[in-house]
Each structure stands twice: as structure tokens, then as C-alpha cells.
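**Student:** how would this look folded up:
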Amino acid sequence: MSDPEWDLDPKFDFIEAHRIATGSRVSLDDIDTQMEGPFRGKDHGRAFTHQAVEDIRNLQYRMFTEAKQSLLIVLQAPDAAGKDGLIRKVLGQMNPQGCRTYPFKVPNSEELAHDFLWRIHACTPAAGKVSIFNRSHYEDVLVVRVENIVPKSVWKERFELINDFEKLLVHRGTRILKFYLHISHEEQLERFKKRLDDPTKHWKLNAGDYDARDKAAAYREAYEDVFEKCHSKDSPWHIIPADKKWYRDASVAAIVRQTLQEMDPQLPSIDADLDEIRRLYERESAELQANKK
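**Tutor:** I've put the predicted structure just below:
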């Protein structure tokens, strides 16, 4: 098979294809969950992802050594849409020395004793680093809303607080990418069945998943409010078709790679005297060869 970098449609832009339009009202019902983009099927998409992941690793190395910029990747999705798989196959391939994943679960008592962004801010990336949020601060305008954990007067104020929080991160030099993995009701149920049929995945089973399916319309409305109120040029949302796992992986890899390329991290300038370093190396090498004789 030829190099997939050379036979994709040059007019196809993954960011433009999946980034929502600023100021528009998103209807998830109108967005395809089974898109294949510019690919000629699964093998083509996986080959592209393999190359994109290699490029991401190299760009992340440059950003880590530059130690000036940082990247925050936010993942939100219904259950079984593939956040864990995406992290394992794509995002988790970055060097863990400069990249860490944070799975945000139900807040504990200490976290509840602080403002809702307290636990989030502590996990944002330092200069040179990448943070991946598996669920995020958006749970505090999604789950708490649909499950009536806090009153509307509380959660509706959080949209502005989230926007201010993300503006602060951008001001510090953090690029933000937010992904919603868009899975159909039918595909989600099929994946629940696969979990039920596979004993190694029984730990993922939760009766609450079916309760969430009963509230799918309410969650959809909550997400659509998030997309409208918390999307900007500097902190964009991308809606990723996720019924086909290989396309989910390829499109996110493409967007992360393109973003890192735009950030254009540079290797640090060299302070050492290279001629002197070469002289020292040649001396040590000569001595080592002499001792072998």
C-alpha cells in the first residue's frame, strides 16, 4: 500500500470537518456518527493513524525540551464511545515523561469542600507538558444538571466560570483541544453487549449506563448547551464521529498532530562548544580502542 500521507484528499481538513462553528447552535441529531472522511476504509485509516502517532511523539518531544508551551486535551463522551481506547491507541503513545492522563470520577469529600475547578486546575499541564482529561470540568455542567445534583441556579453560572478558567490557561501558553466522541444509540448498545459477552470487560458493566440511556435526550441537550456556551477560537470543541473506532482514532490523531505543528515547538539552542565536545569524544574513543589492543 502506498504512503497514506500522499493519497488523502488534499482538500479534506480534519479540523474544519469536526470543529463546531463559533456562535452556532449544534444539533447532535444532525451530525453523522459513521463518517469515514478521506479514507478508503479501515486499513487506510489505521495506516494513517500509525504515521500520525509517530509524528505526534516527535512533536511532543520537541515541546517537552522547549518547555514553553503546553497542551490540554479534553475528552467527553457517552459511555462506551471510546475514550479509553483512544487514549490507549493514540494519545497514550506520547512519552509519559511529558504526558499524563487524568480520569475524573465522582469528586471525593476533599474535592467537594473546594470550588468545582479546584481539582481540575491542579491537573492542567505545566510548560512543556501534555494533560489528557478523561472526563473533565464539563461534568459539572452535564451530569450535575441531568441528574439534578445541583440546582439550575448553580450549574448555569458555571459556563462563564469555565470560559474564564480556560482563558487563563490560554493566557499562560496552553493550547486547548476539546473532543466530544459522538456515538449512536445503536452502536452504544452493541458495545454494551460486547462487554457483557467478554468476562475481561465485566468490570466496566454498570446498571447506571442504562439509566443514562433513558436520559439520552437530556444529556444531548446539555451537551448542545456546552457546545454553544463554551466554544471559542482558542478553546474549540470538535465533534468526532465515533461509531467506527478506526476513524475516531485517525481524526483525533490528525487534529492533535496539526495543532502541535501549528504550535511549532523548537529544540533548545545549543550552548555547548560542539568542536570541544567532538574533541573530547574522539579522545575517549581513541583511548578505548587503544585499551582493546
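**Student:** going forward, measure contacts and count neighbours with C-alpha atoms only.
**Tutor:** Noted.
**Student:** Spatially, what comes nearest to Gln34 if we skip its sequence neighbours?
**Tutor:** Asp243 (5.3 Å; C-alpha to C-alpha, 6 or more residues apart in numbering).
**Student:** and the one you found, what helix or strand is that in?
**Tutor:** Assessed by DSSP states H and E, Asp243 sits outside every helix and strand.
**Student:** surely it meets Leu189?
**Tutor:** No. The pair Asp243 and Leu189 does not pass the contact test of C-alpha atoms under 8 Å, sitting 11.3 Å apart.
**Student:** Mind checking which of these two has more residues around it?
**Tutor:** Counted by other C-alpha atoms under 10 Å, Asp243 and Leu189 do not tie: Asp243 has more neighbours, with 23 against 16.
**Student:** Point to the residue nearest the middle of this structure.
**Tutor:** Ile73 (3.8 Å; C-alpha atoms, centre = their mean).
**Student:** Show residues contacting the helix or strand where that residue lies.
**Tutor:** In this assignment (DSSP H and E), Ile73 forms part of strand 70-76. With C-alpha atoms under 8 Å, 6 or more residues apart in numbering as the test, strand 70-76 has contacts from 63, 83, 124-136, 138, 173-181.
**Student:** Inside helices: which ones of these?
**Tutor:** Among those, DSSP state H puts Met63, Lys83 in helices.
**Student:** Would you check how far apart the residue nearest to Gln34 and Asp32 are?
**Tutor:** According to C-alpha to C-alpha, to the nearest Å, Asp243 and Asp32 sit 9 Å apart.
**Student:** The structure of the following sequence is requested for comparison with the preceding one:
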Amino acid sequence: MNTYKVTSPIKLKNTETNEVIDDAKKELKSIRKKLGDWQNIMYAHDKYSVLVCLQGMDTAGKDSLIREVFKDFNVRGVQVHSFKVPTEQELGHDYLWRHYLALPERGKFGVFNRTHYENVLVTRVHPNYILGEGIPTVNSVEDIDDAFWDKRFEQINSFEKHLAENGTVIFKFFLNLSKEEQKNRLLRRLRKQEKNWKFSAGDLKERKLWSKYQDCYEDAINRTSKPHAPWYVIPADDKPTARYLVAKIMHDALMAYADIKEPELDDETKANIETYKYQLNNE
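**Tutor:** Take a look at the predicted model:
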């Protein structure tokens, strides 16, 4: 699965978007059950958490991926947060504040559907959004220069390093969708009445900025893929394949944590198990 891991600078235009793996649906069922079981062990171990970051263009399949990959988890073991346009309260704090609040506690998975990277993606495509953050040194779009973005990437890298050093296992997945497949999915939303609610005219406006978004994604991925917080570029034109790859990558990486084990019973409890059974059976 290292094929998809970003370990050196990439060019998104040279990466695959359409990959089909036979039996992806069948294989996913097995892996997601193992992941759910592993989360229970991690909960009992109580020293690690897992943060799963999902990014991608509109219609890349983030929602359905979350539904399918985490289907066999204990509902209390996974927390999903979808980050929309910042609220007035959120804008009253620094841009990472709301992401700190949503981080998973030890023993749990946290899934960010869109992430702190929106702050170097959509805001980079639309820099006027930064003006709403109330940053003292930013009074106009002209103040948002290369040095501003350099600092923001530095802050994000520091944020993730801090999380990793305190026991959060970080996965960052870019669902790499082709422009043609996005067109097909948008048309499907318009053709199927039950899907109409998902369509927004704003999707078409953002689609016109496809190349700009791709440039910003490429830069963000290259600047922030680190050993402790790697990016994986996942071909997303085929949804079953994308879901399987995400689950498989997480499974393989997490199984390497040999120290995560169910805690052993204390000596007294272990020595009296038969006594406790007898007491319960003879109530």
C-alpha cells in the first residue's frame, strides 16, 4: 500500500484517478470488521487515538466512504466531524481552534470530513475569506502573500507533530477524482430526483476553478506529508476501490503497533475468576 503514500514531491496530473480492484467490496467487509475489533482493543489500551483526515473535490465520495469503511465499528468508538463554513463563534478564535475541539479522545477514531486543510485550500483559492478571520496583520487581500501561506503550513505541521507526539495516529487521504468523473457525478445528482438535494449551483462555480484547486492540493500535500502524518493519494473514480484502499492502508499501518494490546487482569482478579463465576452462577 506504500504505492499511494506520498514520500517525495508529487505531481497530481501524473497520478492515477481510475483504478479498479476486483472484489473490493468483499475485501472491505473483512477489513472493516478487523478495524472495528482493533478499535475495541485500542479503547481498552487507552493510550492512542486515530485521526482520519479526508479531503477531495466535491463529489469525491467522502460521505459514502465514511459510511462503508466504519460500518462495523462500535458507534461509540468513532466520531465524525464535517467542517463547513466557520460559524461566527469559530471565527472568534484562531483557525485551528475548532479542529482542536473535535479531536478524538484516547481509544477512539476521529474522522474529519474536510479538515484543517480547508484553511490552505479553499481560502487560498478565495483569499478574501481570510479577511473574516480578524487576523491583526491582515487588513486586505494584498497582505496575504507567500510568507502568510508559508507560516500557515508551518503551523499545520506543528499542530500535527504535537498530536502525533501525544499518541494520535494520523492518516490523511486525498480522494483523487478526475474532472470527467466529477462531471458524471454532478449530472447523476441532477438526473435522479432523490439526489437533487445534494446539488448546488455553487458546485459549478467551484468546478471552473478546478486547476487552481489542483495546484493548491498538490502544494499542500507536498508541504505537509510527513512520516508522522503522511498523505495518501487515493484513486477515487471507482468508489468501492477507494473505500477498500483507505481501509487496507489503515489496517496495515495500525497492525504494526505491537504495543497496543488488551490490558491484563491484575493478579488478584485473575486468581479469583473461578470464584467470581461461582458467585454469579449461584445467586
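**Student:** Could you tell me the TM-score of the two chains?
**Tutor:** Superposed pair, TM-score by TM-score structural alignment, normalised by the length of the second structure: 0.90. Supporting alignment: 266 aligned residues with a C-alpha RMSD of 1.5 Å.
**Student:** so the strand holding Ile73 of the first structure matches what in the second structure?
**Tutor:** Residues 49-55 of the second structure are where strand 70-76 of the first structure lands when matched by TM-score structural alignment.
**Student:** average gap between the matching stretch and the first structure?
**Tutor:** Using mean C-alpha distance after the TM-score superposition for the first structure, stretch 49-55 of the second structure ends up 0.5 Å from its aligned counterpart in the first structure, as a mean over the superposed pairs.
**Student:** roughly how far out does that stretch sit from the chain middle?
**Tutor:** The chain centre lies 3 Å from the centre of stretch 49-55 of the second structure; the measure is C-alpha atoms, centre = their mean, to the nearest Å.
**Student:** cool, and stretch 59-76 of the first structure?
**Tutor:** Worked out by C-alpha atoms, centre = their mean, stretch 59-76 of the first structure lies 12 Å from the chain centre.
**Student:** and if you look at stretch 92-111 of the first structure?
**Tutor:** Here the centre of mass of C-alpha atoms in stretch 92-111 of the first structure, compared against the chain's by C-alpha atoms, centre = their mean, lies 12 Å away.
**Student:** cool, stretch 99-119 of the first structure as well?
**Tutor:** On C-alpha atoms, centre = their mean, the centre of stretch 99-119 of the first structure falls 18 Å from that of its chain.
**Student:** go on, stretch 154-162 of the first structure?
**Tutor:** 22 Å.
**Student:** And for it, what's in contact with it?
**Tutor:** By C-alpha under 8 Å, 6+ apart, stretch 154-162 of the first structure touches His137, Asp140, Val141, Val144, Arg145, Val226, Lys229, Cys230.
**Student:** How many neighbouring residues does the last one have?
**Tutor:** Meaning Cys230 of the first structure. Quick note: Cys230 of the first structure (other C-alpha under 10 Å) scores 21 neighbours.
**Student:** That one and Phe165 touch, don't they?
**Tutor:** No. If you go by C-alpha under 8 Å, Cys230 of the first structure and Phe165 don't touch, sitting 10.8 Å apart.
**Student:** Identify the residue of the second structure aligned to Gln188 of the first structure.
**Tutor:** Gln188 of the first structure maps onto Gln182 of the second structure when the alignment is built from TM-score structural alignment.
**Student:** Map Asn163 of the first structure onto the second structure.
**Tutor:** Aligned by TM-score structural alignment, Asn163 of the first structure pairs with Asn157 of the second structure.
**Student:** One more: Ser235 of the first structure?
**Tutor:** By TM-score structural alignment, Ser235 of the first structure lines up with Ala229.
**Student:** and if you look at Asn95 of the first structure?
**Tutor:** Checking TM-score structural alignment: Asn95 of the first structure goes with Asn74.
**Student:** Mind telling me what Asp198 of the first structure corresponds to in the second structure?
**Tutor:** Using TM-score structural alignment, Asp198 of the first structure pairs with Lys192 in the second structure.
**Student:** if I look at that match, how far off is Asp238 of the second structure?
**Tutor:** Applying C-alpha to C-alpha, the value for Lys192 of the second structure to Asp238 of the second structure is 19 Å.
**Student:** Give me the more crowded residue out of the two.
**Tutor:** Taking neighbours as other C-alpha under 10 Å, Lys192 of the second structure and Asp238 compare with Asp238 leading, 17 against 10.
**Student:** and the contacts of stretch 154-162 of the first structure, which of them are in strands?
**Tutor:** Using DSSP state E, no member of the contacts of stretch 154-162 of the first structure sits in strands.
**Student:** Just the buried subset of these, please.
**Tutor:** Buried subset of these (neighbour count, 16 or more other C-alpha atoms under 10 Å): His137, Asp140, Val141, Val144, Arg145, Val226, Lys229, Cys230.
**Student:** Contact partners for the second one?
**Tutor:** This points to Asp140 of the first structure. For Asp140 of the first structure, counting by C-alpha under 8 Å, 6+ apart, the contacting residues are Phe116, Trp155, Arg158.
**Student:** how deep is Asn206 of the first structure tucked in, by neighbour count?
**Tutor:** 11.
**Student:** Check Arg191 of the second structure too.
**Tutor:** Arg191 of the second structure: 11 neighbours (other C-alpha under 10 Å).
**Student:** now it: how far from Glu68 of the second structure?
**Tutor:** For Arg191 of the second structure, the distance to Glu68 of the second structure - C-alpha to C-alpha - is 24 Å.
**Student:** per the alignment, Lys129 of the first structure corresponds to what in the second structure?
**Tutor:** So Lys129 of the first structure corresponds to Lys108, using TM-score structural alignment.
**Student:** so where do the helices sit in the first structure?
**Tutor:** 14-18, 42-66, 83-89, 109-112, 118-121, 143-146, 152-155, 158-172, 185-197, 208-214, 216-229, 245-263, 274-292.
**Student:** quick one, which of those is nearest to Ser27 of the first structure?
**Tutor:** Closest to Ser27 of the first structure of the helices of the first structure, according to C-alpha to C-alpha: helix 216-229, at 6.7 Å.
**Student:** Output the contacting helices and strands for the closest one.
**Tutor:** Counting contacts by 3 or more C-alpha pairs under 8 Å, 6 or more residues apart in numbering; DSSP states H and E, helix 216-229 of the first structure packs against helix 143-146.
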